[in-house]
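Asks: When you get a sec, could you give me coordinates for this:
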Amino acid sequence: MSYKQITINDIAKRIGVSKTTVSRYLNGKFEYMSQDTKKRIEEAIAETGYRPNRLANSLKTDKSDLIGVVMSNIMANQTPQLLGSICSTCTKHGKKIVVVNSEKNPEKEKQLAHNLIDQRVDGLLVISGYNSEFYQELDRDELPVVLADRVPKNVDMDSVAINHKESTYRVVSHLLDEGYQRIAVFSRPHKNPYNTPAIRVAAAEKACRDRFGNDARCVKVVVSNDADNTNSPDFDETMAQLVRFYEESFETPTAIFVAEASIMSSIACSYYRAGIELSHRFTIAGYSNDIIKRFFVPTICTIEQPLERMGELAVERLLKRIEIDKAGEEEPVRESILLSCLINMEQKLD
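Replies: Below you'll find the predicted structure:
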């Protein structure tokens, strides 16, 4: 069975009106249109299943109502909350989104961004940390760009981020105040210094340097991407590392700081399997979600991110920038920093 795209011309012929009249109906211009004509057009559209050609319309109006979302890792733990917020906010404002995933490949990301431009997106929302100079050039060429979450230094673009550095520094300092003499930071391997977990690791190291004069007591533990699989050797290695720090904590009070929420599930599973107990000599803290953190008894200190608010604010900022640019107006670049929520900072362990 062949498929024929229904056009405005088909609707016009079907009910005996001009293409202009159908076009005016689709654009909500009913000033000189009778109720009978409106009803006939509405019925014809329903009967034929006609859908407007958005690309053709965008060529006429120079407006596609499409927002391009560039992500470096769509499998990241934070994606459901963040992307869900972006989608709902765009829908609220009558916009549609096209999401691309570069899989942490900067060159692939550039190509995907060009593909979005070819689709005539009205603006780009970038959650990456890569290619800041590339996006800077796009922004200067009048394609509005807003960076979210991962924002490199010295960029002259609108951005919305979370205070990862300050939150991590504060929690690690709190652990040191509680008497823990060593911080073991668990994170995945990262090459990009502007990657969110990399920023957190650097903040943990700084907290130790400021306390002890160096970061020798901040031990970095790289967790494999396959450590979430409880049947894999990588999971066994993560558990072995956790047990080692627990055993050594009887000599050197140790706190585990988890730099990524996606790792906390492996840590929680290892904690239970190994029969580890939290105390004034050994504890676990860091980034987690609301469900995983409940597995620890007593409750651990965690950092919760305002991901939904970040997605909402980033979209609203991009739409505002699109509006400003189309009007030919100027407005200074805005950098918004959202505060994380620190949970159970007052927790005392026996």
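Asks: C-alpha only now, for contacts and for neighbours.
Replies: OK.
Asks: and the helix or strand containing V243, which residues are buried?
Replies: Assigned by DSSP states H and E, V243 belongs to helix 233-248. By neighbour count with 16 or more other Cα atoms under 10 Å, helix 233-248 contains the buried residues D234, F235, D236, T238, M239, Q241, L242, V243, F245, Y246.
Asks: Nearest residue to the middle of the chain?
Replies: L82 (4.7 Å; Cα atoms, centre = their mean).
Asks: Tell me which other helices or strands the stretch of helix or strand that one belongs to touches.
Replies: Per DSSP H and E, L82 falls inside helix 79-92. Helix 79-92 sits against strand 96-101, helix 307-326, with contacts defined as 3 or more Cα pairs under 8 Å, 6 or more residues apart in numbering; DSSP states H and E.
Asks: Please compute how far that helix lies from its chain's middle.
Replies: With Cα atoms, centre = their mean, to the nearest Å as the basis, helix 79-92 stands 10 Å off its chain's centre.
Asks: any idea of the angle it forms with helix 307-326?
Replies: 40 degrees (axes from the mean of the first three to the mean of the last three Cα atoms, to 10 degrees).
Asks: Give me the contacts around helix 79-92.
Replies: Helix 79-92 has contacts (Cα atoms under 8 Å, 6 or more residues apart in numbering) with I67, K96, I97, L307, E308, R309, M310, G311, E312, A314, V315, E316.
Asks: still on that earlier bit, make a markdown table out of the buried residues of helix 233-248 and add distance to F282.
Replies: Formatted as a markdown table, the buried residues of helix 233-248 follow (distance: Cα to Cα, whole Å):
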| residue | distance to F282 |
| --- | --- |
| D234 | 23 |
| F235 | 21 |
| D236 | 20 |
| T238 | 16 |
| M239 | 15 |
| Q241 | 13 |
| L242 | 10 |
| V243 | 11 |
| F245 | 8 |
| Y246 | 6 |
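Asks: Proceed likewise with the subsequent sequence, for comparison:
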Amino acid sequence: MPTIYDVARAAGVSAATVSRVLNGQRTVDPDMVARVLTAVRELGYRPNAVARNLRRSRTTLWAVIISDIGNPFFTSMVRGIEDVAQQAGYSVVLCNSDEDPDKEETYVAAALSEQMAGVIISSSGSVKAARSLLDSPVPVVAVDRELPRGEVDTVVVDNEAGARTATEHLLAAGYRRIACITGPEGVSTADHRLAGYTAALPAEPLVIRTDFREQGGYDAMAALLSAAERPDAVFVANNLMTVGALRCLADRGVDVPGEMGLVGFDEIPWADLVRPSLTTVAQPTYELGRMAARLLVDRIATPAAKPATVVLPAELRPRQSSTRP
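Replies: The predicted model follows:
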């Protein structure tokens, strides 16, 4: 079995340098980091996790707590996290809170009791879970959604600007009674996207809050269609609810975009394959994850630094569902 000294010889560096690289320290020259990681892969070296954890009083694992593993939005984001984690010598444990605050609290408690090296969380809105993280010494980064009532390193998309652009796009296309289907109150993505929609709308807002799930989008769309004055367009604040809204419109025989314009937040892999193709507000999902992981590496290295907030832009991708004949 290869040792740290074998890796050092193969990379042409000292054993101390190998140790710094594997511990995720950023003071090592990038060329040396590349040589060490190459030697680790070629030799099949595996650090002694037990000994290293005893030295650190912490594991080399990150807990990544996401709000819905069934949502394809998170696939690329988690890939970005994992790529950076692997380069820094960490492994990722994926936890699915399933938009359930109780499950989120359970996973947070487990991450803290297992002395995880860090936590990246897309919060379902649990104030209790947020407080537990803020009161602990474990480094934390919030991704996609802000952590309730807490100041931590955060990576989000400019949700308000993206929603405002989507609503303005529908207005420019000639739609006038535009509704919004958004998520639960207190979840930052739902609240900011609602704020962007409201800011762009010259008329009275028409809003339905639901649960960020496909069935929630279906039920919300059905309620809008049953209204005395139904809308002529709808902005839907996430991808799964957009799928549900589209399914409802198809079931009711409502023509899109003739009778109902539609814009969804989050890109969907098949958005340009369906007919009509689907207008979306796309997020840089991989970059969200990659940036969150980089912030966590920095936070582990410098625990006392001031928390940083990174806001990434969203991009409107106009297609047929919002283009009135």
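Asks: Following element in sequence after the helix holding V243 of structure 1, please.
Replies: Following helix 233-248 of structure 1 in sequence, per DSSP H and E, is strand 254-258.
Asks: so that following strand matches what in structure 2?
Replies: Alignment of strand 254-258 of structure 1 against structure 2: residues 232-236, by TM-score structural alignment.
Asks: In structure 2, what sits opposite S64 of structure 1 in the alignment?
Replies: Per TM-score structural alignment, S64 of structure 1 is aligned with T59.
Asks: what comes up buried for stretch 179-189 of structure 2?
Replies: Those would be A179, C180, I181, T182, G183, P184, V187, S188, T189, for stretch 179-189 of structure 2 by 16+ other Cα under 10 Å.
Asks: in what helix or strand does the third one lie?
Replies: Pointing back at I181 of structure 2 there. strand 178-182.
Asks: how much space is there between R275 of structure 2 and P257 of structure 2?
Replies: 10 Å (Cα to Cα, to the nearest Å).
Asks: Report the set of residues contacting both of these two.
Replies: With Cα under 8 Å, 6+ apart as the test, R275 of structure 2 and P257 both reach Q320.
Asks: neighbour count winner among these two?
Replies: Legend: neighbour count by other Cα atoms under 10 Å for R275 of structure 2 and P257, higher for P257 (20 against 11).
Asks: Looks to me like the more buried one is in a strand.
Replies: No: counting by DSSP: H, G, I helix; E, B strand; the rest coil, P257 of structure 2 falls outside a strand, being coil.
Asks: So it is in contact with T323, correct?
Replies: Yes: applying Cα atoms under 8 Å as the test, P257 of structure 2 and T323 come out as touching, 6.3 Å apart.
Asks: helix, strand or coil for the match of S64 of structure 1?
Replies: Quick answer, by three-state DSSP: T59 of structure 2 is coil.
Asks: just the one 10 residues further on next, same as before
Replies: Three-state assignment for I69 of structure 2 (three-state DSSP): coil.
Asks: mind checking what it lines up with in structure 1?
Replies: For I69 of structure 2, the residue aligned by TM-score structural alignment is I74.
Asks: which residues touch its match?
Replies: Applying Cα under 8 Å, 6+ apart to I74 of structure 1 gives the contacts N101, E103.
Asks: Could you dump the contacts of helix 79-92 of structure 1 into TSV with neighbour count added?
Replies: TSV is the format used below for the contacts of helix 79-92 of structure 1 (neighbours: other Cα atoms under 10 Å):
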residue	neighbour count
I67	26
K96	17
I97	17
L307	23
E308	19
R309	15
M310	24
G311	26
E312	20
A314	26
V315	26
E316	16
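Asks: Can you tell me which of the helices and strands packed on helix 79-92 of structure 1 is nearest to G129 of structure 1?
Replies: strand 96-101 (13.0 Å; Cα to Cα).
Asks: what's the mean gap between that closest one and the aligned bit of structure 2?
Replies: With the two structures superposed, strand 96-101 of structure 1 lies on average 1.8 Å from its match in structure 2, counting by mean Cα distance after the TM-score superposition for structure 1.
Asks: Tell me the residues of structure 2 aligned with that strand.
Replies: The aligned range for strand 96-101 of structure 1 is 91-96, by TM-score structural alignment.
Asks: So what's the gap between that stretch and the chain middle?
Replies: Between the centre of stretch 91-96 of structure 2 and the centre of its chain there are 14 Å (Cα atoms, centre = their mean).
Asks: And stretch 335-350 of structure 1, by the same measure?
Replies: What separates the centre of stretch 335-350 of structure 1 from the centre of its chain is 20 Å, taken as Cα atoms, centre = their mean.
Asks: Please report how far the closest residue to R281 of structure 1 other than its chain neighbours lies from V185 of structure 1.
Replies: Once flanking residues are discounted, R281 of structure 1 sits nearest to P253: 4.3 Å by Cα to Cα, 6 or more residues apart in numbering. Noted for P253 of structure 1: a distance of 14 Å to V185 of structure 1, by Cα to Cα.
Asks: go on, K92 of structure 1?
Replies: 40 Å.
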